[in-house]
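Visitor: I would like the atomic coordinates for the input below:
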Amino acid sequence: MRTTVQDVMTTDVATVNQNASFHQVAELLISRGISGVPVLDDHDHVVGVVSEADLLAKEEFKQRYYGDDYRPPLRARIRHMAGSEGKGYDKATGETAGALMTSPAHVTAADVPVVQAARLMDRHGVKRLPVIDTDGRLVGIVSRRDLLRVFLRLDKDIERQILADIPPDRTWTAPQGLGVTVADGVVTLSGVTGRHSEAIAIVRMAENIDGVVAVHDELTWRYDDVVEIPAWGGA
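Guide: So this is what the prediction gives:
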């Protein structure tokens, strides 16, 4: 069985209401030692995420425009507000979590495989994903660190699962005839299968097991039933 977000997520989630002040958000991040939190509306729906970067953007803005008693000309401020950075200006001048947050939030569901959640984080460049139920309410949060725990399985547990996952009703080599060694998550498969296709299936099955870092294929077979289609070419 594949590990899902529910298996690794944290359910004790630090959150802020969208009306929370800048200082409330900052104090929560510092006291909990975290870099970001989900922002909820009054019905516990996730409406965004506010992070250290969002708070620092405001502080940088304040120093740029108000530090050392400096204030740009009115024309420059109007131009900044109306230009391509207008959205950044609105966030930087925001006073509540709702104004400072990044929205909409990238979220996931509890039954999503951890691999899918990891790809979502990578695609959007985020460090955490709020986990929501079918109504959009927060049920947990999953971080990059949580996902990495999947790769900390014991080697013997991975080996045991590989052998157990070979369906007994298939014509593959009996599990006791299959050589499986695992070292630091790297699996080496050896032995003889009846067919080439069976060897391919075993390798793919092993690659999809949680905790497997890589698979070294040393399998051989008695009958090659994999037909390679030649490249198309004219006469």
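
Visitor: from now on I want contacts and neighbour counts done on CA atoms only, so please keep to that.
Guide: Noted.

Visitor: now tell me what touches stretch 145-161 from outside.
Guide: Residues outside stretch 145-161 that contact it (CA atoms under 8 Å, 6 or more residues apart in numbering) are 3, 8-9, 114, 118, 180-185, 209-213.

Visitor: would you mark the buried spots in that stretch?
Guide: Buried residues in stretch 145-161, counting neighbours by 16 or more other CA atoms under 10 Å, are found at D146, L147, V150, D155, I158, E159.

Visitor: and if you look at stretch 135-144?
Guide: Taking 16+ other CA under 10 Å as the criterion, stretch 135-144 shows G136, R137, L138, V139, G140, I141, V142, S143 as buried.

Visitor: and what of stretch 35-48?
Guide: G36, V37, P38, V39, L40, D44, H45, V46, V47, G48.

Visitor: which SS state does the most centrally placed residue in the chain fall under?
Guide: Computing the C-alpha centroid of the chain and ranking residues by CA atoms, centre = their mean puts A118 first, at 2.7 Å. Classification of A118 using DSSP: H, G, I helix; E, B strand; the rest coil returns helix.

Visitor: could I get the contacting residues of it?
Guide: The neighbourhood of A118, defined by CA under 8 Å, 6+ apart, consists of R144, L147.

Visitor: surely G136 meets H45?
Guide: Yes: counting by CA atoms under 8 Å, G136 does reach H45; the two are 5.4 Å apart.

Visitor: let's see this one next to it:
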Amino acid sequence: MDIRSVMTPDPASCQAATPVREVARLMLENDCGLVPVIDAAGRPVGTVTDRDVALRVVAEGRDPQQCTAQDCMTSPVTTLGVDSSLADAIQLMENEQIRRLLVVDADGRLCGVVAQADIALSGRDRKTAELVRGVSEPKH
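Guide: The predicted structure is shown next:
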């Protein structure tokens, strides 16, 4: 099974200068908790999650009207090539202990997102259990 079969293609994305309020609006409109941050060429440079907004903006008392995606994004990002297998995605997520991966084309441009939940919904119970365990184990 390849990554295309489980990824969300063409995810909503933003630029580093996008206001945080607009990033949150993208999350609301697209029913997602992560918005990739891309450069002018479409290559991912970071991600903003709902948790990033809550912790790096709201909890720190920063003005959401003044903050941009760059102010609260996580960078660098972990990416996976669009021609990769589901097993490759699971292994990378376990190794990096992350719940989401950005999928890029041969030129490094964003073309999808794969989340732990996408893998769970693919119906691979054993693989899902392995992923959840691998992502959740404390790093040594």
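
Visitor: re the thing from before, tell me the one of the contacts of stretch 145-161 of the first structure nearest V16 of the first structure?
Guide: Of all the contacts of stretch 145-161 of the first structure, M9 has the smallest distance to V16 of the first structure: 18.6 Å, by CA to CA.

Visitor: how near is the residue of the second structure lying at maximal distance from its centre to V114 of the second structure?
Guide: Residue farthest from the centre of the second structure, counting by CA atoms, centre = their mean, is G61 at 24.7 Å. Distance of G61 of the second structure to V114 of the second structure, computed by CA to CA, to the nearest Å: 31 Å.

Visitor: cool, A59 of the second structure as well?
Guide: From A59 of the second structure to V114 of the second structure the distance is 28 Å (CA to CA).

Visitor: so where in the second structure does stretch 96-115 of the first structure end up aligned?
Guide: With TM-score structural alignment applied, stretch 96-115 of the first structure matches the range 68-87 in the second structure.

Visitor: contacts for stretch 99-114 of the first structure?
Guide: In contact with stretch 99-114 of the first structure (CA under 8 Å, 6+ apart) are residues 2-6, 18, 39, 46-51, 54-55, 90-92, 94, 117, 124, 129-133, 147.

Visitor: aligned to V150 of the first structure, what sits in the second structure?
Guide: The alignment partner of V150 of the first structure in the second structure, by TM-score structural alignment, is S122.

Visitor: likewise S31 of the first structure?
Guide: Match for S31 of the first structure (TM-score structural alignment): E29.

Visitor: A helix includes P11 of the second structure, no?
Guide: No: per three-state DSSP, P11 of the second structure lies outside any helix segment and is coil.

Visitor: which position in the first structure pairs with it?
Guide: That one, P11 of the second structure, aligns with V13 by TM-score structural alignment.

Visitor: and if you look at V53 of the second structure?
Guide: V53 of the second structure maps onto L55 in the first structure, with residues paired by TM-score structural alignment.

Visitor: and the helix or strand encompassing that match, what does it pack onto?
Guide: L55 of the first structure belongs to helix 52-66 when assigned by DSSP states H and E. Counting contacts by 3 or more CA pairs under 8 Å, 6 or more residues apart in numbering; DSSP states H and E, the secondary-structure elements packed against helix 52-66 of the first structure are helix 22-32, helix 86-92.

Visitor: go again with 7 Å.
Guide: With contacts defined as 3 or more CA pairs under 7 Å, 6 or more residues apart in numbering; DSSP states H and E, the packing partners of helix 52-66 of the first structure are helix 86-92.
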